[in-house]
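> mind folding the following:
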Amino acid sequence: MGVVLSRVSNSCRRLFQELVNTCQTVKSIREANSTDSDQSSLALIETKVCKPEEVLIPALPEIPLVERGYITPQQVYNLLNAEAGHPALHDPYYILILDCRSAGRYKQNHLVTGRVSVTVIHPELGCLISCVQLQEFSIILLYAEEGSSPVGSVEARADSPSLQRCFFQLSDLGMDPVIMQGGFLAFHALYPFLCTPHMVLLEHERHALTIYPSEILEGALYQGLQPQASDYRIIKNLHITHVVNATADSSDAFPNALNYLRLHLSDNAQQDLVEALPLAARFISEVLMGEPAGRVLVHCSLGRSRSSAVTLAFLMEHRCWSLLHALRWMKARRACTAPNVNFLRQLLTYEEQLFGSRLTNLDDIRL
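Sure, this is the predicted structure:
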């Protein structure tokens, strides 16, 4: 990864770093994300749903194994939709996406804001953009049609020679590119609405892009802003069936089409969450465990504080994660996660109620 310009927010940089970190093995993630006390009291076990009347046994989030140098389509989705005050994708130097397929495939369909790789790294002419310009990008993402073999392996070179050549040319220039696991086919199968046949490069074109809620649990739980909850195209594309409205005064946008839980929360030091947290956690759990399972969007005004407190409560109670590990999971998927101090204190109390003791220190999670 090149030099990051100050125009890209710290939270967006943290999001990418968290996503890159999850590309390591489960063992390295456990070592990086666990304190000594964590190692003695927490075990990496299969995610389970716990009964709220029991004292819960804490578990660590189960991290998928991803080959070094790769990130998953879900991680790419969250990168494309990262925001902290404003959408990161509106910044032309936030992410450089290079489509390493043929020009014909690119013209048919490609990731939004993607470019044909030969316009940047040509197999014969070399780098067509100066190293200084390349260093301005926070993230350089490559993808082929499909494939996830280890970088540099015989299989990878056979499956996607253009991508491998581009990857090593960029690496030789001092860049740190990442590859999308499964390629375009895997991403398009999950997020066709973030693919386009049109080239999107100009500033006004970027600002016209739809920014989607963050995906907290793949194909299940999303968190975002009030305007996103009022955009029916977003609701339809994500197949949202239920909404947790954590605002104080924003009305439910589609009461005849969706099921709502209205919490009427204010983002201040006086707001009491004692009733809202278990109510919301139960609501989300029942939707995700239903037959058929639904999809939930949790939102407040900015998608930072109230909605984060609600989502964290669900992850703590129904995934058996401590507040610390739930917060780490959240921030890796939504960098702008930031419950206010009042909410954090109440979440610590909620953690103690769920697990029978406090597992997280406020100083470790102060944002």
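> C-alpha only now, for contacts and for neighbours.
OK.
> shouldn't I95 be in contact with I140?
Yes - taking contacts as CA atoms under 8 Å, I95 lies within contact range of I140: 5.8 Å.
> relative to H122, how far out is E286?
Here the criterion is CA to CA, to the nearest Å. By it, E286 lies 52 Å from H122.
> so which of the two has more stuff around it?
Taking neighbours as other CA atoms under 10 Å, E286 and H122 compare with H122 leading, 16 against 13.
> what are the contacting residues of stretch 265-285?
Residues from elsewhere that reach stretch 265-285 (CA atoms under 8 Å, 6 or more residues apart in numbering): 244, 246-248, 261, 263, 296, 305-306, 309-311, 313-315, 317-318, 340-343, 346.
> can you tell me the distance between the two ends of it?
Taking CA to CA, the first and last residues of stretch 265-285 lie 20 Å apart.
> list the buried residues in it.
Burial within stretch 265-285, assessed by neighbour count using 16 or more other CA atoms under 10 Å, is assigned to 265-267, 273, 276-285.
> redo these as JSON lines? Include distance to G104 and secondary structure.
Formatted as JSON lines, the buried residues of stretch 265-285 follow (distance: CA to CA, whole Å; DSSP: H, G, I helix; E, B strand; the rest coil):
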{"residue": "L265", "distance to G104": "51", "secondary structure": "coil"}
{"residue": "S266", "distance to G104": "51", "secondary structure": "coil"}
{"residue": "D267", "distance to G104": "50", "secondary structure": "coil"}
{"residue": "L273", "distance to G104": "54", "secondary structure": "coil"}
{"residue": "A276", "distance to G104": "52", "secondary structure": "helix"}
{"residue": "L277", "distance to G104": "51", "secondary structure": "helix"}
{"residue": "P278", "distance to G104": "52", "secondary structure": "helix"}
{"residue": "L279", "distance to G104": "51", "secondary structure": "helix"}
{"residue": "A280", "distance to G104": "48", "secondary structure": "helix"}
{"residue": "A281", "distance to G104": "47", "secondary structure": "helix"}
{"residue": "R282", "distance to G104": "49", "secondary structure": "helix"}
{"residue": "F283", "distance to G104": "47", "secondary structure": "helix"}
{"residue": "I284", "distance to G104": "43", "secondary structure": "helix"}
{"residue": "S285", "distance to G104": "44", "secondary structure": "helix"}
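> one more sequence to fold, the one below, so I can look at both together:
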Amino acid sequence: MLQLCQVTNALFISNARSACSEQLLQQEAVTLCINVSKQQPFPSGGVAKLQIPVYDDPSEDLYSHFDRCADAIQKEAGRGGRSVVYCKNGRSRSATICIAYLMKHRGLTLADAIQRVKTARHVIDPNPGFLSQLQRYEAVLKARRGRS
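Okay, the predicted model is just below:
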């Protein structure tokens, strides 16, 4: 079944098959596609595209992309657009990016952010390497907030 799972008003998570469905993208008024993979295709329609070329491997560095992705989602939402974040199965890489966004721009804790994304898409399961990168990110965000 093709579907985009809604995390917030302006953010969806899905697998590559669903994210490449022109019909679904139009139906949900998606304006930005963030493809967190090296091999998955992009939809062909006129949506903005951002590619994060990582494999679903615990040793991959997804951390260095957290701010850029979170800010892109936020910027898109700010101008009335909607984003979909996807990887091959919509389980590990895309979930990690959605969680990072919720922590940075919605102020959620890591545990709450995971729960929020899990509620939208129950199959999510960030790999152990990505989880530890999210833990590091949570600490960095806390420190940044303490300074501001």
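> tm score of chain vs chain?
Once superposed, chain against chain, the TM-score is 0.92 (TM-score structural alignment, normalised by the length of the second structure); 144 aligned residues with a CA RMSD of 1.4 Å.
> where along the stretch 101-250 of the first structure do the helices fall?
103-108, 131-135, 154-159, 161-172, 183-190, 203-207, 226-229, 232-237 (DSSP state H, counting those that start in this stretch).
> quick one: map C20 of the second structure onto the first structure.
Aligned against the first structure by TM-score structural alignment, C20 of the second structure finds its counterpart in S230.
> how near is Y106 of the first structure to H122 of the first structure?
Counting by CA to CA, the gap from Y106 of the first structure to H122 of the first structure is 16 Å.
> got it, and L190 of the first structure?
L190 of the first structure is 30 Å from H122 of the first structure, where distance means CA to CA.
> same thing with L134 of the first structure?
To H122 of the first structure, L134 of the first structure is 14 Å away according to CA to CA.
> quick one on the thing from earlier: how about the match of C20 of the second structure, nearest residue that isn't a chain neighbour?
By the measure of CA to CA, 6 or more residues apart in numbering, the closest residue to S230 of the first structure outside its immediate chain neighbours is A253, 5.3 Å from it.
> do A103 of the first structure as well
Spatial nearest neighbour of A103 of the first structure, chain neighbours left out: V116 (6.6 Å); criterion: CA to CA, 6+ apart.
> just N15 of the second structure next, same as before
Nearest non-adjacent residue to N15 of the second structure, counting by CA to CA, 6+ apart: G90, 4.1 Å away.
> what about the aligned partner of that neighbour in the first structure, which SS state?
Pairing criterion TM-score structural alignment: the partner of G90 of the second structure within the first structure is identified as G303. Here G303 of the first structure takes the coil state, with states given by DSSP: H, G, I helix; E, B strand; the rest coil.
> and G303 of the first structure, how many neighbours?
Neighbour count of G303 of the first structure, defined by other CA under 10 Å: 27.
> cool, Q26 of the second structure as well?
Residues near Q26 of the second structure, counting by other CA under 10 Å: 12.
> I'd say the match of C20 of the second structure and S250 touch.
No - when contacts are counted by CA under 8 Å, S230 of the first structure is not listed as touching S250 (9.9 Å).
> give the PyMOL command for selecting the buried subset of the contacts of stretch 265-285 of the first structure.
For selection in PyMOL, the members of these meeting the burial criterion (16+ other CA under 10 Å) are listed in this command:
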select buried, resi 244+246+247+261+263+296+305+306+309+310+311+313+314+315+317+318+340+341+343+346
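> corresponding residues in the first structure for stretch 47-64 of the second structure?
Residues 258-275 of the first structure are where stretch 47-64 of the second structure aligns, taking TM-score structural alignment as the criterion.
> ends of that stretch, what's the gap?
Across its full length, stretch 258-275 of the first structure reaches 23 Å between end residues, using CA to CA.
> okay, strands next: where are they in the first structure?
70-71, 95-99, 110-111, 115-116, 121-122, 126-127, 139-143, 178-180, 195-196, 214-217, 221-224, 242-245, 259-262, 296-299 (DSSP state E).
> who wins for proximity to L327 of the first structure among those?
Between L327 of the first structure and the strands of the first structure, the shortest gap by CA to CA is with strand 214-217, which sits at 11.1 Å.
> that closest one maps to which residues in the second structure?
Using TM-score structural alignment, strand 214-217 of the first structure corresponds to residues 5-8 of the second structure.
> quick one: distance of the matching stretch to the chain centre.
10 Å (CA atoms, centre = their mean, to the nearest Å).
> of the helices of the stretch 101-250 of the first structure, which stretch is the most buried?
Compared across those, helix 226-229 shows the largest average neighbour count, a mean of 21 (mean count of other CA atoms under 10 Å).
> what about that helix, how far off from the second structure?
When the second structure is superposed, helix 226-229 of the first structure averages 0.7 Å from its matched positions, counting by mean CA distance after the TM-score superposition for the first structure.
> who does that helix touch, helix- and strand-wise?
Using 3 or more CA pairs under 8 Å, 6 or more residues apart in numbering; DSSP states H and E as the contact definition, the elements that helix 226-229 of the first structure packs against are strand 296-299.
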